[in-house]
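1. here are the coordinates; sequence isn't available:
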């Protein structure tokens, strides 16, 4: 915990220290609270896919639940959104879009002219983009902070929402990203909006990539149909610190130039790196200044959603639509490393939406149509393949030696991570659709459906 974060924590929790205590004892008590906050933060869920952004929970999770079993609480949420819950201390934050679906056929037609996904598009006639705060212990909705009310609203794909990017939370601050509709920083103690920043882009099917924090930077991916760049804002002010354009893309068709990937931050080859996949390219940047470190041409894939994972100097990523592959690239190169550092490729039921999961010397994926695959890290040897059924958007999680897969129809399949036969531990059904990747904290699973947020615990 940085000194600034410590100060924020002390300010947030000063009311928990008795005013009748002597000054020194109050200070010691506050420091003890701050020390426990460090542990709480380590066990929290600060961003998309949790601490480190690769789907590994430091805490176990429940294995059995239903609508009537092991539900600690269930809270209906206003609006719609596929963003994951993020957790710090006793606060859970999600974003949501309060929509009015009243656009006329002519309005919809004018927004979808020429789009490949026109028949699967939706258009809101009015929109309020919000951050919601819930009490982790009770599920009570504590805050509903309106961040943006855009007047120029674009279409989204029917599988997307206007609030799909997951926010990032740290001591005293929540950072929200709604793609073209704006970025905002919220004081988590008061609910005050500290800054807003709008960077327009054409998504065609709505926003998707989530922000990441690196030191004092909020890093964002803007891979639109019209422009493609990665940028970092000063998390204290929202001002641009750096912006780097993406490499040139072969295709001139706007639909084939867009992407929705969230960067992964990792350390390899003696340097911190930020890798993010886009149309045609995966690129690694110096997260401090946006300098390109290396790039690799993965083919003609586009609309990449899965977040890359990294370990032992290798990045594993999805190539996106239309012929998805899982690809491995060494992260110790410089410049264009297409011919030298792309070391493995696999078409075994590669996903276009759920992110991969690294567990030791194995890589697990689930296809959009529900086929789970476990490969060794050569990507050549199949350990197991299992048809779990349903359709998948949420990314799998590892918790307590178990792997959790969540389908859109509300079913969670729990597998033994160490099993060579994909042994099923349990299957658990809830009402509603699961589009958002859940969060784990203190032995409980926080699962968002299209209508509610559940706290599940045994």
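-> Happy to help now that I have it. Note that the structure is a prediction, hence the values are computed from the model and not measured.

2. only C-alpha atoms for contact and neighbour calcs from this point on.
-> Fine.

3. tell me how far the nearest residue to residue 385 once chain neighbours are set aside lies from residue 398.
-> Closest residue to residue 385 in three dimensions, ignoring its sequence neighbours and counting by Cα to Cα, 6 or more residues apart in numbering: residue 373, at 4.5 Å. Here the criterion is Cα to Cα, to the nearest Å. By it, residue 373 lies 15 Å from residue 398.

4. count the neighbours of residue 419 for me.
-> Residues contacting residue 419 under the criterion other Cα atoms under 10 Å number 12.

5. any idea whether it is helix, strand or coil?
-> Going by DSSP: H, G, I helix; E, B strand; the rest coil, the secondary structure assigned to residue 419 is coil.

6. which of residue 373 and residue 398 has more neighbours?
-> residue 398 (25 against 21).

7. buried ones in the host helix or strand of residue 38?
-> Assigning secondary structure by DSSP states H and E places residue 38 in helix 23-43. Judged by neighbour count (16 or more other Cα atoms under 10 Å), helix 23-43 contains these buried residues: 26, 29-30, 33-34, 37-38, 40-43.

8. I'd like these as a markdown table, with distance to residue 440 appended.
-> As requested, these are arranged in a markdown table below (distance: Cα to Cα, whole Å):
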| residue | distance to residue 440 |
| --- | --- |
| 26 | 32 |
| 29 | 28 |
| 30 | 27 |
| 33 | 22 |
| 34 | 22 |
| 37 | 17 |
| 38 | 17 |
| 40 | 12 |
| 41 | 12 |
| 42 | 12 |
| 43 | 9 |
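
9. from these, which two are the most distant?
-> 26 and 43 (25.6 Å; Cα to Cα).

10. packing partners of the helix holding residue 38?
-> Packed against helix 23-43 by the contact rule (3 or more Cα pairs under 8 Å, 6 or more residues apart in numbering; DSSP states H and E) you find helix 3-13.

11. and the helix it packs on with helix 23-43, angle?
-> Note on geometry: by axes from the mean of the first three to the mean of the last three Cα atoms, to 10 degrees, helix 3-13 and helix 23-43 are set 110 degrees apart in direction.

12. just list the residues touching residue 427, thanks.
-> 64, 411-414 (Cα atoms under 8 Å, 6 or more residues apart in numbering).

13. one more pass at 7 Å, please.
-> By Cα atoms under 7 Å, 6 or more residues apart in numbering, residue 427 lies in contact with 411-414.

14. below is an additional structure, to be compared with the one above:
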């Protein structure tokens, strides 16, 4: 179990609660959840400092950069680490080295975390537009943009060939939330 925040990245034994390791990293305030590829842990934060890190299983910081991914969580696909920062910039790094492979301005603002499904990343922005792009490190390859409702603040849930997305429809006192299921035939 790994927790980020208070200028630390800390690993605990989930069975006993004993601290396994702790390093000075990230920022005082973080929202995103640390993620792993099975060999390394990745985390990011952004207030008041900014940092994205790759840490090995022993708690050694392998790489670090000054990218701020505050609200959305990072996501790993194969050898690549992807991030969508709040202001709409998508990043792709080599997960092992932290080398930036590409970055792309998506437009819009984001609080939802990206998800990977069938080799593609899906992430909705605050205006209800879901951006779909290939989970590849060679370059940014947009597949589609789809708008559902007026807004979307939540991450997509994946179950088999179905995607579930909570959207907002309407404005002000007339706003209601709906759960949408998108199914691949």
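-> Cool, the structure landed. If you're wondering where the values come from, they're calculated on a predicted model, not measured in any experiment.

15. report the TM-score for the pair.
-> Structural agreement between the overlaid chains, expressed as a TM-score with TM-score structural alignment, normalised by the length of structure 2, amounts to 0.88; 175 aligned residues with a Cα RMSD of 1.5 Å.

16. for residue 113 of structure 2, which non-adjacent residue is closest in space?
-> Leaving out its chain neighbours, the residue that sits closest to residue 113 of structure 2 by Cα to Cα, 6+ apart is residue 72, at 4.3 Å.

17. which SS state does the corresponding residue of structure 1 for that neighbour fall under?
-> Aligned against structure 1 by TM-score structural alignment, residue 72 of structure 2 finds its counterpart in residue 354. Judged by three-state DSSP, the three-state class of residue 354 of structure 1 is coil.

18. I'd say residue 354 of structure 1 and residue 393 touch.
-> Yes - in terms of Cα atoms under 7 Å, residue 354 of structure 1 counts as a neighbour of residue 393; the distance is 5.2 Å.

19. neighbour-wise, which of these two wins?
-> The residue with more neighbours, out of residue 354 of structure 1 and residue 393, is residue 393; 28 against 24, by other Cα under 10 Å.

20. how about that one, what's its partner in structure 2?
-> Checking with TM-score structural alignment, residue 393 of structure 1 has residue 111 as its match.

21. and the gap between its match and residue 11 of structure 2?
-> Counting by Cα to Cα, the separation of residue 111 of structure 2 from residue 11 of structure 2 is 25 Å.

22. the aligned partner of residue 19 of structure 2 in structure 1: what's it in contact with?
-> Under the alignment (TM-score structural alignment), residue 19 of structure 2 pairs with residue 292 in structure 1. Residue 292 of structure 1 sits next to 284-286 when contact means Cα under 7 Å, 6+ apart.

23. please apply the same query to residue 64 of structure 2.
-> Taking Cα under 7 Å, 6+ apart as the contact definition, residue 64 of structure 2 lies against 51-54, 98.

24. repeat the analysis, applying 6 Å as the threshold.
-> With contacts taken as Cα atoms under 6 Å, 6 or more residues apart in numbering, residue 64 of structure 2 has the following neighbours: 52-53.

25. a strand runs through it, doesn't it?
-> Yes - going by three-state DSSP, the assignment for residue 64 of structure 2 places it inside a strand.

26. quick one: it and residue 126 of structure 2, what's the gap?
-> Between residue 64 of structure 2 and residue 126 of structure 2 the distance is 28 Å, computed by Cα to Cα.

27. again, but for residue 105 of structure 2
-> When distances are taken as Cα to Cα, residue 105 of structure 2 and residue 126 of structure 2 turn out to be 15 Å apart.

28. repeat for residue 108 of structure 2
-> For residue 108 of structure 2, the distance to residue 126 of structure 2 (Cα to Cα) stands at 7 Å.

29. which of the two has more neighbours?
-> Summary of the neighbour comparison: residue 108 of structure 2 and residue 126, criterion other Cα under 10 Å, with residue 126 having more neighbours (19 against 15).

30. was I right about that one contacting residue 152?
-> Yes - taking contact to mean Cα atoms under 6 Å, the distance of 5.1 Å between residue 126 of structure 2 and residue 152 places them in contact.

31. give me the common contacts of these two.
-> The overlap between the contact sets of residue 126 of structure 2 and residue 152 (Cα under 6 Å, 6+ apart) is empty.

32. quick one: residues contacting residue 44 of structure 2.
-> Under the criterion of Cα under 6 Å, 6+ apart, the contact list for residue 44 of structure 2 reads 26, 51-52, 69.

33. how close does it sit to residue 77 of structure 2?
-> Taken as Cα to Cα, the spacing of residue 44 of structure 2 relative to residue 77 of structure 2 amounts to 17 Å.

34. also residue 92 of structure 2?
-> With the distance defined as Cα to Cα, residue 92 of structure 2 ends up 10 Å from residue 77 of structure 2.

35. and the two? Which one has more around it.
-> Each of residue 92 of structure 2 and residue 77 had its neighbours counted (other Cα under 10 Å), and the higher figure belongs to residue 92 (25 against 18).

36. what's that one aligned with over in structure 1?
-> With TM-score structural alignment as the criterion, residue 92 of structure 2 matches residue 374.

37. now do the contacts for the residue nearest to that match when sequence neighbours are not counted.
-> Leaving out its chain neighbours, the residue that sits closest to residue 374 of structure 1 by Cα to Cα, 6+ apart is residue 364, at 4.5 Å. Residue 364 of structure 1 is in contact with 356-357, 373-374, counting by Cα under 6 Å, 6+ apart.

38. please identify which helix or strand holds residue 364 of structure 1.
-> Secondary-structure assignment from DSSP H and E places residue 364 of structure 1 in strand 362-366.

39. now that strand on structure 2. Mean distance?
-> Compared with structure 2 after the fit, strand 362-366 of structure 1 shows a mean deviation of 0.7 Å (mean Cα distance after the TM-score superposition for structure 1).

40. how much does the helix or strand following that strand stray from structure 2?
-> Proceeding C-terminally, strand 362-366 of structure 1 gives way to strand 371-376 as the next helix or strand, assigned by DSSP H and E. Compared with structure 2 after fitting, strand 371-376 of structure 1 has a mean deviation of 0.6 Å; criterion: mean Cα distance after the TM-score superposition for structure 1.

41. based on its surroundings, how many neighbours for residue 43 of structure 2?
-> Neighbouring residues of residue 43 of structure 2 were enumerated by other Cα under 10 Å; the total is 28.

42. that one maps to what in structure 1?
-> In structure 1, residue 43 of structure 2 lines up with residue 317, judged by TM-score structural alignment.

43. helix, strand, or coil at that match?
-> Taking three-state DSSP as the rule, one finds residue 317 of structure 1 in the strand state.
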